[in-house]
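1. Mind folding the following:
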Amino acid sequence: MHAKFEIFAAVAPGLELALRDEALERGFRKAKAAPGGVRFRGTWADVWRANLELRGASKVLARIGQFRVTHLAQLDKLARDFDWTRVMRPDVPVRVEVTCKRSKIYHEGAAAERIERALAEELGAPIDPDAQVVVKARIEDDTCTLSVDTSGELLHKRGHKVAVGKAPMRENMAALFLRQCGFDGQEPVLDPMCGSGTFVIEAAEMAMGLQAGRSRGFAFEQLATFDSNAFDALKSPAEPADLAWNFYGSDRNAGAIEMSAANADRASVGAVTHFRHCGTSEAERPQGPSGLVIVNPPYGGRIGDKKALYALYDALGRTLKQRFKGWRVGIITNEASLAKATGLRFKPTSAPVAHGGIKVTLYQTDAIT
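-> The predicted structure follows:
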């Protein structure tokens, strides 16, 4: 239980550095960005804590073994010789996913069958295509790396949001975009197109110090390595926050406002979040200190005709320039021309991020003057 091994926290490409910074901040020492995620070494307790605390991760994988392999018969033998009992339970269903790259073994389905057979016949575990516990085998350059998906459902599913709107921003991406905007919980946040409230709720949870996975279960609870008492000791009780600022959302869709308020209540942040039914041009600056406006507007190729959206972005920009002096702005969109239509002065952008099959970019401003 105390031996260290490699842990991989996955994230949408383009957000690796932001997740690395969060991992280092959360005490995962020597975390390094890698394509599609962040690597660090740790124990099973670190796996549990990564799932519980890393707001930006989409999955947490535990590397459980590695061996050289060049043909299917060899894979069959090595998979049977592998000590699955160190990690897996014979009474828990499992499924296997294989990817092959630059290797003599290239048939992913055949490779998965060999590993599934080893799990079924040597461990005794049932093979189920819908199993929550997943063994992932990556065969690259004739080296097979075995990992277990310790998360189960994607980690953006926090466990307390029931209602979502059209084309929602995933919670883990929202958390990292907030981080990229410099948000550390010490200022108000407003989203004038809040949809189901993702940015507002995520910002409130961050400010209150709530653990991201506090309301959900994980696949690692079905592994042989799980210790429920040790895991319970990692959980922080939710305590009432006494913040000097609040978090705000508005939307022209009355149903979205109802969704947002209900989601905020389920997330235990209803006391510090406020939602208002109004159009973008009616958004008002809250009383109190300046903060961050962050918004994921409609954009072409997702939920709207791009040509019809320029007026919306123009109205958003005019409202922000007139009423939100001193506030910083973050806008996520897939078209530089739409961002430009706001008339805001943006800082240099970082790498685009895959979101629902579309590449989006975060456009940020300094404080509006």
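2. rest of the way, CA atoms for contacts and neighbours
-> OK.
3. So what's the gap between the longest strand seen in the chain and the chain middle?
-> The single longest strand within the chain, with elements called by DSSP state E, is strand 59-68. Distance, stretch centre to chain centre, for strand 59-68: 20 Å (Cα atoms, centre = their mean, to the nearest Å).
4. Likewise for stretch 223-232?
-> That offset, for stretch 223-232, works out to 23 Å (Cα atoms, centre = their mean).
5. For the comparison step, fold the sequence that follows:
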Amino acid sequence: MDHRFEIFLACAPGLEAALASEAKGMGFGPLRPMAGGIAFDGTWRDVWRANLVLRGPARVLARIGGFPAVHLAQLDKRARRFAWGDVLRADQPVRVEATSLRSRIYHEGAIRGRIERAITEELGSPVADDGVRLLVRIEENLVSFSIDTSGGPLHRRGFKQAVGKAPMRETLAALFLRECGYRGTEPVLDPMCGSGTFVIEAAEIACGLAPGRARKFDFERLSGFDPQAWAQMKADAAPHPCDLRFYGSDRDAGAVRMATANAERAGVDHLARFECRSATAIERPDGPAGLVMINPPYGERIGKPGPLYGLHRDVGAALMERFRGWRVGVITTEAGLARATGLPFLPAGRPVAHGSLRVRLYQTGPL
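-> Purely as a prediction, here's the structure:
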């Protein structure tokens, strides 16, 4: 368990800096920025903790080793000698995925078949679609193996069972909040809250609720996993009291019901309040200034682009009139829609993949 190896935290390209900020703040590192994520050296306990406490990664990958190979016979021979039992278990199925770049071994189906056969015949693990995911990459004739220790994507916290149209993934929401400077010490309001993702994420951050506290991970199916140590790690990640309040509203009563139910499942319903009202009717809550976070409709996502300009203009005017001292973050695909708000945005963030779309974060300083 004390053996050190490379751990890779994957995220949507464009949010690597926000993820690095979160990971550094949680004591991981030294960090190595990479395209689509960040890497650092750590142990299996670091793998467990990253899955448990980090809000931004899409997955946590463990780089478990590799070797050079220039033909299939060599790949087969060296794969059979690899210490699979140090990581995998004979009683747990495995699923192999293979890629090849600039290598003499180029047939990905043949690569996958050789690795599957080596694991099955040498260790005894069956191959199945629901198995632990082993990623095989051959680049310039160097074979490397990674284990997807998360299993299901990490945005599946286990609480947002009810969703509306085009929901924001929790991992993206957490990193956009961080890019806006949110650290859990101020209120957050979302006037187009949908299923409540921004409000619930903000409330969980404020009271220190670990995002992985209620779900299973594939590292629990690996060799050397210690259930008692894992239970203690989860117990040590206990929440703390919070006296802030978080606010969401939506013109759709069904969305308000969904957000309320999701907040209750997440255990933050005592902190989060949801109301049915139009975005232009929002009012500043009592108390200190905070952050308004909006993932409004944009043409490719919901509705037609034309009428959305008027909506963005009216929402921007309401914020300028009623939310003095608050900061605003708006996520959209359209720079024109962001400009239509009339808000004094800072330079836009990098494009970020959101499903089939590419969005940007537009944020202000205090209004």
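6. What TM-score do the two superposed chains give?
-> Superposed pair, TM-score by TM-score structural alignment, normalised by the length of the second structure: 0.98. Supporting alignment: 367 aligned residues with a Cα RMSD of 1.2 Å.
7. ok, back up a step: helices and strands around the longest strand of the first structure, which ones?
-> strand 5-10, helix 44-53, strand 143-149 (3 or more Cα pairs under 8 Å, 6 or more residues apart in numbering; DSSP states H and E).
8. Next, the buried residues of the strand or helix carrying Tyr313 of the first structure.
-> Per DSSP states H and E, Tyr313 of the first structure falls inside helix 310-323. The neighbour-count check on helix 310-323 of the first structure (16 or more other Cα atoms under 10 Å) flags Tyr310, Leu312, Tyr313, Asp314, Ala315, Leu316, Gly317, Arg318, Thr319, Leu320, Lys321 as buried.
9. quick check: angle from the helix or strand following that helix to helix 310-323?
-> Next along the chain after helix 310-323 of the first structure, taking DSSP H and E as the criterion, comes strand 328-333. Here the directions of strand 328-333 of the first structure and helix 310-323 differ by 170 degrees (axes from the mean of the first three to the mean of the last three Cα atoms, to 10 degrees).
10. Show me what strand 328-333 of the first structure packs onto, helices and strands only.
-> strand 292-295, strand 358-364.
11. Pick the most buried one from those.
-> Comparing those by mean neighbour count (mean count of other Cα atoms under 10 Å), strand 292-295 ranks first with a mean of 25.
12. ok, residues contacting that one?
-> Contacts to strand 292-295 of the first structure, defined as Cα atoms under 8 Å, 6 or more residues apart in numbering, come from residues 178, 183, 187-194, 199, 327-332.
13. what about 7 Å?
-> Pro188, Val189, Leu190, Asp191, Pro192, Met193, Trp327, Arg328, Val329, Gly330, Ile331, Ile332 (Cα atoms under 7 Å, 6 or more residues apart in numbering).
14. Tell me who's in contact with the counterpart of the first one in the second structure.
-> Which is Pro188 of the first structure. By TM-score structural alignment, Pro188 of the first structure lines up with Pro187 in the second structure. Neighbouring residues of Pro187 of the second structure by Cα under 7 Å, 6+ apart: Leu244, Arg245, Phe246, Gly290, Leu291.
15. and the gap between the closest residue to Pro187 of the second structure other than its chain neighbours and Arg183 of the second structure?
-> The shortest distance from Pro187 of the second structure to any non-neighbouring residue, by Cα to Cα, 6 or more residues apart in numbering, is to Gly290 (4.9 Å). Gly290 of the second structure sits at a distance of 11 Å from Arg183 of the second structure (criterion: Cα to Cα, to the nearest Å).
16. And Gln232 of the second structure, by the same measure?
-> From Gln232 of the second structure to Arg183 of the second structure the distance is 26 Å (Cα to Cα).
17. more neighbours, those two?
-> Arg183 (13 against 10; other Cα atoms under 10 Å).
18. circling back to that earlier point, C-terminal to the longest strand of the first structure, what's the next element?
-> Following strand 59-68 of the first structure in sequence, per DSSP H and E, is helix 72-81.
19. ok, which stretches of the second structure are strands?
-> Using DSSP E, strands in the second structure cover 5-10, 32-34, 37-42, 59-68, 94-101, 132-139, 142-148, 188-190, 246-250, 272-276, 291-294, 327-332, 352-354, 357-363.
20. ok, average deviation of the first one from the first structure?
-> Superposed on the first structure, strand 5-10 of the second structure shows a mean distance of 0.5 Å to its aligned residues (mean Cα distance after the TM-score superposition for the first structure).
21. again with the last one
-> Here strand 357-363 of the second structure is compared with the first structure after superposition; its mean distance to the aligned residues, by mean Cα distance after the TM-score superposition for the first structure, is 0.4 Å.
22. again, but for the third one
-> In the superposition with the first structure, the average deviation recorded for strand 37-42 of the second structure is 0.6 Å (mean Cα distance after the TM-score superposition for the first structure).
23. residues in contact with the closest residue to Arg214 of the first structure other than its chain neighbours?
-> Computed as Cα to Cα, 6+ apart, the closest residue to Arg214 of the first structure that is not its neighbour in sequence is Leu52, at 6.5 Å. Residues in contact with Leu52 of the first structure (Cα under 7 Å, 6+ apart) are Gln211, Ala212, Gly213, Arg214.
24. Filter those by whether they're kept in the second structure.
-> Retained contacts for those in the second structure, judged by both residues aligned by TM-score structural alignment, their matches' Cα atoms under 7 Å, are Gln211, Ala212, Gly213, Arg214.
25. Which among those count as buried?
-> So, by 16+ other Cα under 10 Å, the buried ones in these are Gln211, Ala212, Gly213, Arg214.
26. May I see those organised as JSON lines, with distance to Ala254 of the first structure added?
-> Converted to JSON lines, these look like this (distance: Cα to Cα, whole Å):
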{"residue": "Gln211", "distance to Ala254 of the first structure": "29"}
{"residue": "Ala212", "distance to Ala254 of the first structure": "27"}
{"residue": "Gly213", "distance to Ala254 of the first structure": "29"}
{"residue": "Arg214", "distance to Ala254 of the first structure": "29"}
